[in-house]
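>>> okay, predicted coordinates and the sequence, questions at the end:
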Amino acid sequence: MNKIIIYHGDITKVECQAIVNAANTSLMGGGGVDGAIHRAGGTKILDACKKIRASQGGCKVGHAVITTAGNLLADKIIHTVGPVWNNKGVEEELLRSCYKSVFDLAVQNNICELAIPNISTGIYRFPKKLAAEIAIEATKDFLKRNENFKQVIFVCFDIENYLIYKELLGMTE
């Protein structure tokens, strides 16, 4: 069984143990995938995020937190804050840190199936191919060390990201 799957569609419709949210530092929802997850998941997600904000003041870039998935088909949401692309040389490491933080939380919470969107490639303007390369590398490294992990589903909302991931993974139709 292939442990890395590429899916073109809406992450809020994916049924799995946990989905990853490309959040902002406030955890209060926003545009893109973050807004879609908050809208589809309902107020339980926002309430959980408010509790995290009250206890630790949000989530820093490159870090992750976990909440309920509310009304979504997943059990949990791992919210991670990707970097805004400014081409200053630190963004790549911050994006790698997002994946490490997500995978660490998954292991800590006995999650063995994740759906992950394209982190930072929307309004944060991270170059799509570079972001995909980092995502795939981090995922392959994680899966090598965690053989019991069931699967990672990269959920690409736009066709451009979908085709980039398929190409990088050598997948054909």
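Arrived safely, thanks for sending.
>>> okay, CA-based contacts and neighbour counts for the rest of this
Fine.
>>> in this protein, which spans are helices?
Ranges of helices within the chain are 32-41, 43-56, 91-108, 128-145, 159-168, based on DSSP state H.
>>> against that first model, consider the following:
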Amino acid sequence: MEIAIIKGDITKIPVDAIVNAANTSLLGGGGVDGAIHQAGGLSILEDCQKIRNKQGGCQVGEAVITTAGHLPAKFVIHTVGPVWNNGKSNEETLLATAYLNSLRLAVENEIESISFPNISTGIYKFPKEKAAEIAIRTVKEFLKTNDKITKVIFVCFDEGNFIIYNDLLTKIKI
């Protein structure tokens, strides 16, 4: 089992599944969501529309899976992180649940390698350090009891998150 941290573009990472920090509509947006939809092509949007027609989108903390289109992955796991509301709306639990449900969906689909963006830290304004701690702790705890996923990559788009993740990865012991 390997956990890696890289600075780069998640749409270029060759893994079984790329996690998308989606919105509840699943129809694309800004940030990583827009980049994944743009790089992956129309088939991702078409799959998202089928999911919307079936279940009406994706709630905060939940996760759904689609094709990866033109991306160097087999799947995209779309999860919705919480908007930061000063910690008053159960945001920490919801963020952990988004990571956990993404990992569970990966195992259900026999995914062995997965890459995560820094969920909720962009326009959703989740504090970067707190989000990184939740992400790393949740992934480490999950991998402790599950050996199906062999590689997790945290892909940081910006230098700030990259530094935070590198610092916390060795500090957080499970």
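Happy to help now that I have it. As the structure is a prediction and not an experimental result, all values here were calculated from the model.
>>> about what we covered before: of all the helices of the first structure, which one comes closest to H63 of the first structure?
With Cα to Cα as the measure, helix 91-108 is the member of the helices of the first structure nearest H63 of the first structure (5.6 Å).
>>> how much does that closest one stray from the second structure?
On superposition with the second structure, the mean distance recorded for helix 91-108 of the first structure (mean Cα distance after the TM-score superposition for the first structure) is 0.5 Å.
>>> residue range for that helix in the second structure?
Helix 91-108 of the first structure corresponds to residues 91-108 in the second structure, going by TM-score structural alignment.
>>> please report how far I123 of the second structure lies from N23 of the second structure.
According to Cα to Cα, to the nearest Å, I123 of the second structure and N23 of the second structure sit 11 Å apart.
>>> who has more neighbours, these two?
N23 (21 against 10; other Cα atoms under 10 Å).
>>> could you find the closest non-adjacent residue to that one?
The spatially closest residue to N23 of the second structure, leaving aside those adjacent along the chain, is V80, at 5.5 Å (Cα to Cα, 6 or more residues apart in numbering).
>>> verify the stated contact: that neighbour with V64.
No - V80 of the second structure lies out of contact with V64 (Cα atoms under 8 Å); the separation is 9.5 Å.
>>> shared neighbours, those two?
Residues touching both V80 of the second structure and V64 by Cα atoms under 8 Å, 6 or more residues apart in numbering: C58.
>>> mind checking how far stretch 152-168 of the second structure is from the chain centre?
With Cα atoms, centre = their mean, to the nearest Å as the basis, stretch 152-168 of the second structure stands 13 Å off its chain's centre.
>>> returning to what we had before: which stretch among the helices of the first structure comes nearest E15 of the first structure?
The nearest among the helices of the first structure, by Cα to Cα, is helix 32-41 at 12.8 Å.
>>> ok, now which ones touch V15 of the second structure?
By Cα under 8 Å, 6+ apart, the contact list for V15 of the second structure reads 72-74, 113-115.
>>> kindly report the same for E91 of the second structure.
Counting by Cα under 8 Å, 6+ apart, E91 of the second structure makes contact with 82-85.
>>> one more time with 7 Å, if that's ok
82, 84 (Cα atoms under 7 Å, 6 or more residues apart in numbering).
>>> same deal with the one 3 residues further on?
L94 of the second structure makes contact with 60-61, 81-82 under the criterion Cα under 7 Å, 6+ apart.
>>> just to revisit the earlier point, is it possible to get a markdown table of the helices of the first structure that adds distance to I6 of the first structure?
Putting the helices of the first structure into a markdown table (distance: least, Cα to Cα, whole Å) gives the following:
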| stretch | distance to I6 of the first structure |
| --- | --- |
| helix 32-41 | 17 |
| helix 43-56 | 26 |
| helix 91-108 | 17 |
| helix 128-145 | 11 |
| helix 159-168 | 7 |
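>>> what's the closest of those to I4 of the first structure?
Taking Cα to Cα, helix 128-145 is the member of those nearest to I4 of the first structure, at 8.3 Å.
>>> next, the mean deviation of that closest one compared to the second structure.
Helix 128-145 of the first structure sits 0.4 Å off on average (mean Cα distance after the TM-score superposition for the first structure).
>>> can you list the buried residues in that helix?
Of the residues in helix 128-145 of the first structure, 128-129, 131-132, 134-136, 138-139, 142-143 count as buried by neighbour count, 16 or more other Cα atoms under 10 Å.
>>> mind putting these into TSV with distance to N109 of the first structure?
Putting the buried residues of helix 128-145 of the first structure into TSV (distance: Cα to Cα, whole Å) gives the following:
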residue	distance to N109 of the first structure
K128	29
K129	30
A131	26
A132	25
I134	24
A135	21
I136	22
A138	19
T139	17
F142	15
L143	16
